[in-house]
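Engineer: Predicted structure and sequence below. I'll ask about it afterward.
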Amino acid sequence: MKHRPLRTSLVVVTTAALLGSGTAVALASPGATVEATAKATTSPAATVDQPVERLIVGYKSRAAEAKSDSAATEDAKAKGKKTGEDLDFARRLGTGAALVDLGGELGKQDAVDVIAAFRADPDVAFVVPDKRMYATAVTPNDTEYNRQWDLFEATAGMNVPGAWDKATGSGVKVAVIDTGYVPHSDLAANVIAGYDFISDPFMANDGGGRDSNASDPGDWMLQGECGNNYPEFDTTSSWHGTHVAGTIAATSGNSKGIAGIAYHATVQPVRVLGKCGGTTADIMDAITWASGGYVPGVPANPNAADVINLSLGGSGACDSGTQNAINGAVNRGTTVVVAAGNSNTNAANFNPANCSNVITVAASDREGNRASYSNYGTVIDITAPGGETAVSSAHGIWSTLNSGTRGPVSENYEAYQGTSMAAPHIAGLAALMYQTNPSITPAQVESTIKTKARPLPGYCSGGCGAGLADAAATLGGSTQPPTGSVFTNSTNVNIPDNATVSSSIAVTGISGNAPAALKVGVDIKHTYRGDLKIELIAPNGAAAVLKNTSTGDSADNVFTTYTVDASGVVASGTWRLRVTDAYTGDTGYIDSWSLTF
């Protein structure tokens, strides 16, 4: 009889295992098992590893150069004459050391020669290059960060952590034109005053029309109250704008909640959506005001946006009024990011997704496929994670929200899916770009994001733009390795108690051997994953144990990516995922799995 520990803190236990880094294993001969092991890497210490413009020279206290700037100047010129370079004293540092200008950028060998000349001087205590340093980001300590697969997962995340060494959005302003903002402690520090542009008091649902209060009172609706039997049933408040804002700029490093993509940027809530939606006229005015333009009867915006996020839309062609408002914003230097729409059809039929001068964003799922609901087509510029909660809430986009069904009650976090969730990923990325280059133009933002995108890891029918956005590559940071061919089996296979089942993938068109870093994505739904042993069986029968049984692992489900050294195995052929349920009492199924060569 199996003794099981009580299942406490299900969410914490599950996410810690599901969202950990992939594990490296190797394929062994048939019947053998190789357990998962992790690899650590270290970097060698740097010397003169880059061109140098200046040196920091510390003189010994007895030396004249330690006290006299003129003596330090003479010494610099003498060393320059000796090495054939044009050296000069620049200034004295607070420590007393001298900053020496090399007269331009020297290559590594020339810099080594100059350094050697100083080191040979008995009056010199030390000499080091004046090297460039960069902000170094660490893994956020936010308690819900491990749910944010859309930021960091290798398969279909947007590679955001690799961009944080370059920028975090500091000094950048993002306007979220949406339902407004409901207070949330994980976002409040980055929210600045906005405006409520809803002119119809009924739609505003806050007792009045336009005003300076962008608070979200809720957008709940009763059946049929918007006309034409819309909505078809009662709905609860979405707190949509707060969810969008959290993806862009939720506070990071505060030991709670989530991390926004541009977690040092400011968010300005601009309210246009309320009960029964919003109007074109209000949205036009909001775009104009948010970007620093003039709107009659409304005070000027003291915080004109660098980026506008529009996670909204309707059917039809882009009207001239909306296009003019967008053109005005772009001419003022504001990048406008727009959701493609959630109708699984051509985005060319949806406004403002089909407007010019915007970045139109489609949504991808956790496996890197175009999300089942996402619009597509030639007007799509880029794809970003939008999630699919239809599969599981773990596959959605986790962000800031409120528990109230009508008015605000208490803050919380929830998973949403949609191109509304994909667009703020790009708005957040644009904010990072504005920090690194405040003079960047909207056209440059769009072209760079598209140029640096990586191929969609999964499939896309109908057109997904330039591919999946890659934040690190866009900012010139470390990038994920290019994604090769992906083979997927999404046919469910039931896993009964005390049974062994398998699912097959036929790999074709890959010449030679499989790579040393074959990626095996596994998505298994099971009510007690400690029961499971998971193996990859190569076409030649060689086996690798991806996961062994563990009676102490009482959490649900397996959703992770393993790395397998398959370099000695011919790639083409039939690969199998073999799953053994070793105990009674819990069942499940193989939802899907994939191989990335």
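Structural biologist: Ah, there it is.
Engineer: okay, CA-based contacts and neighbour counts for the rest of this
Structural biologist: Fine.
Engineer: any idea which element residue 536 lies in?
Structural biologist: strand 532-537 (DSSP states H and E).
Engineer: Can you give me the buried ones in that strand?
Structural biologist: Using 16 or more other Cα atoms under 10 Å as the test for burial, strand 532-537 gives 532, 533, 534, 535, 536, 537.
Engineer: separation between residue 11 and residue 143?
Structural biologist: Noted for residue 11: a distance of 11 Å to residue 143, by Cα to Cα, to the nearest Å.
Engineer: Compare the two and say which is more crowded by neighbours.
Structural biologist: A count of neighbours by other Cα atoms under 10 Å puts residue 143 above the other of residue 11 and residue 143, at 16 against 13.
Engineer: wait, isn't the more buried one in contact with residue 252?
Structural biologist: No: with contact defined as Cα atoms under 8 Å, residue 143 does not count as touching residue 252 (9.9 Å).
Engineer: Pull the residues that contact stretch 398-415.
Structural biologist: Contacts to stretch 398-415, defined as Cα atoms under 8 Å, 6 or more residues apart in numbering, come from residues 147-148, 182-187, 217-220, 236-237, 239-240, 242-247, 250, 257-258, 389, 393-397, 416.
Engineer: Now restrict those to buried residues only.
Structural biologist: Buried, going by 16+ other Cα under 10 Å: 147-148, 182-184, 186-187, 217-220, 237, 239-240, 242-247, 250, 257-258, 389, 393-397, 416, out of these.
Engineer: let's bring in a second model and compare:
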Amino acid sequence: MTTTALLCAGAATSIAAPLPAPGTPGTPAAPAPAPAAQPVERLIVGYTSQAAEAKSDDAAAKDAEAKGRKAGESLDFDRRLGTGAALVDLGAELDKADSEDVMAAFRADPDVAYVVPDTRMYATAVTPNDSEYSRQWDLFEATAGMNVPGAWDKATGSGVKVAVIDTGYVAHSDLAANMIAGYDFISDSFMANDGGGRDSNAADPGDWVARGECGTDANGQPVPARDQNNSWHGTHVAGTIAATTHNGKGVAGIAYNATVQPVRVLGKCGGTTADIIDAITWSSGGSVQGVPANPNPADVINMSLGGGGACDAGTQNAINGAVSRGTTVVVAAGNSNANAANFNPASCSNVIAVAASDREGNRASYSNYGTVVDITAPGGETALSSANGIWSTLNTGTRSVGSETYTAYQGTSMAAPHIAGLAALMNQASPSMTPAQIESAIKTNARTLPGTCSGGCGAGLADAARTLGASGGTDPQPPTGSVFTNAANVSIPDTNTPVTSSLAVTGISGNAPADLKIAVDIKHTYRGDLRIELVAPNGASAQLKAASSSDSADNVITTYTVDASGVVANGTWKLRVTDVYSGDTGYIDSWGLTF
């Protein structure tokens, strides 16, 4: 039996730190005065249906000139709107009094049905008024925040379901509106700590343990080494994803209109691989013997948990099943300041593995790293101050349920729900995107870590606004055409020996296109070692990337384009990769073709 633990790296429990000075982003402000009247540049004039001006642009232009002379202004007909109304240019910005004089001239005409100013409007995603929002540097700070407010004009998670596979949920008023019924998958009654085994109640009774209550380690030392209080870990994770926002209290969730389904797998002394496998399957809409079907299969799964050892076949099989059902799986990289390749489920394929960064944008001192890491998100560091941690929903109870509160935690457990929340935003913005496409978009739109990262932090620091296209880009869209993907997980030998990953293409008529897209995700510690080729069904090959001794960066995560117009599309395509130098290793994580 493999045990798995939650992945927060300690916690700061005080919420008594002073609020930032006025003017800090997110600081609660006094009620705003009524907006000042805006200068008016144009008017929208609707004429009655029988009026000549409703049918003739010339007539509307002459009428505008006449009304202008009457009001002492120079008016011009601009264009006809889709409704048939006339847009009239005032020639200059007019203050409220002057524009009212012009509108009065139109209103006095019985042929005018209405006249209104052409006013300026703005995006409606305003700064949250939640009382603890000013502490959430991870959402809005320019240096190392995830630029979340810039994405809220595009999506807020509405209609998206996120399963949090964790310790369950303790009641909290800042989360209640977004919680839906989940399930308790803990099969061991001692670990469950709620008087029974599996049932439909995912409430978190607490996971406190006394020193040595979980046995001893390999050296005969007690586990844990000292008493540990309740963590309320799943509730903290859920708050980062979908705490109620704009309610004047607490914290803001990243996907604050999404729903969260608590799925309990962690209790006293952690959780087991078997329970987690069933939870992944059930959460994503799969069938688990003896458990009622999930009426709300998840679009996104968050697993802020992990244990030692590489990904096991059972967990990988469950993850593959979830992804095949369209569920994006997000996991924490781990908190051991070690290579995440040696941790489960961080090293599984078909997941988004998330490392943690601190407030300055460095890899957090505890965070795992390596080629299996896909992306980095804020995880905080509370060693110096709770102000540098990740604030979210919690409970004060140490040995039983207490009262609701808010607390700063640190850990890759806190980083992962940032990405789960971002995935939820993307699901709303573009529901047809596959998990692989969501992962690719997050990585493609990441920005360079402003601090340092030794060992590998994936594509960089996730950026919500860039990913959602809110900074001059476009909404996330799946590639047009037919998409074929392969979650390859093929090791690349460090021996100058080519390896291939095959992809069967069917149902495409005729030849491949002149702009065949090849999406490649290869994890490698020195990508300059790699030569990458695409092999067509007829045996013809095209080099996508040459080896280069000067390219020392990690990973190849990109999309290539080749002219394959002379090749029949249907058949077995291959990605061929050769590591031409010794000393660095990696694997083909996934790749795909878009016809």
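Structural biologist: Happy to help now that I have it. Everything numeric in this text was worked out from a predicted model, so none of it was measured.
Engineer: For the two chains, what TM-score is obtained?
Structural biologist: Comparison of the two superposed chains (TM-score structural alignment, normalised by the length of the second structure) gives a TM-score of 0.63, and 404 aligned residues with a Cα RMSD of 3.4 Å.
Engineer: re the thing from before, and the two most separated of the buried residues of strand 532-537 of the first structure?
Structural biologist: 532 and 537 (15.8 Å; Cα to Cα).
Engineer: returning to that earlier point: take the contacts of stretch 398-415 of the first structure and keep only those in helices.
Structural biologist: Of those, the ones assigned to helices by DSSP state H are 240, 242, 243, 244, 245, 246, 247.
Engineer: Just tell me what the third one corresponds to in the second structure.
Structural biologist: Put plainly, it is residue 243 of the first structure. Using TM-score structural alignment to pair residues, one finds that residue 243 of the first structure aligns to residue 236 in the second structure.
Engineer: what's its match in contact with, if anything?
Structural biologist: Residue 236 of the second structure makes contacts with 392, 393, 394, as judged by Cα under 8 Å, 6+ apart.
Engineer: I'd like the distance between it and residue 392 of the second structure.
Structural biologist: For residue 236 of the second structure relative to residue 392 of the second structure (Cα to Cα), the value is 5 Å.
Engineer: Strands of the stretch 451-597 of the first structure, start to end?
Structural biologist: Shown for the stretch 451-597 of the first structure, the strands assigned by DSSP state E, counting those that start in this stretch span residues 486-489, 493-495, 500-507, 518-526, 532-537, 543-547, 558-565, 573-581, 588-596.
Engineer: Among the ones you listed, which comes closest to residue 286 of the first structure?
Structural biologist: strand 558-565 (41.4 Å).
Engineer: okay, and the closest one goes to which residues in the second structure?
Structural biologist: By TM-score structural alignment, strand 558-565 of the first structure lines up with nothing in the second structure.
Engineer: Okay, angle between that strand and strand 532-537 too, please.
Structural biologist: 40 degrees (axes from the mean of the first three to the mean of the last three Cα atoms, to 10 degrees).
Engineer: tell me the angle of strand 558-565 of the first structure relative to strand 588-596?
Structural biologist: Going by the same axes, to 10 degrees, strand 558-565 of the first structure makes 40 degrees with strand 588-596.
Engineer: Give the buried residues for strand 558-565 of the first structure.
Structural biologist: 558, 559, 560, 561, 562, 563, 564, 565.
Engineer: re earlier: which part of the second structure lines up with the strand holding residue 536 of the first structure?
Structural biologist: So strand 532-537 of the first structure sits over no part of the second structure, by TM-score structural alignment.
Engineer: which helices and strands sit right next to that strand?
Structural biologist: Counting contacts by 3 or more Cα pairs under 8 Å, 6 or more residues apart in numbering; DSSP states H and E, strand 532-537 of the first structure packs against strand 543-547, strand 573-581.
Engineer: Now render the ones you listed as TSV, adding distance to residue 307 of the first structure and mean neighbour count.
Structural biologist: Putting these into TSV (distance: least, Cα to Cα, whole Å; neighbours: other Cα atoms under 10 Å) gives the following:
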stretch	distance to residue 307 of the first structure	mean neighbour count
strand 543-547	44	24
strand 573-581	45	20
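Engineer: With distance to residue 361 of the first structure as added columns, please give the ones you listed in JSON lines.
Structural biologist: Listed next are those as JSON lines, based on distance: least, Cα to Cα, whole Å:
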{"stretch": "strand 543-547", "distance to residue 361 of the first structure": "35"}
{"stretch": "strand 573-581", "distance to residue 361 of the first structure": "34"}
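Engineer: Which one, of those strands, ends up nearest to residue 439 of the first structure?
Structural biologist: strand 543-547 (48.6 Å).
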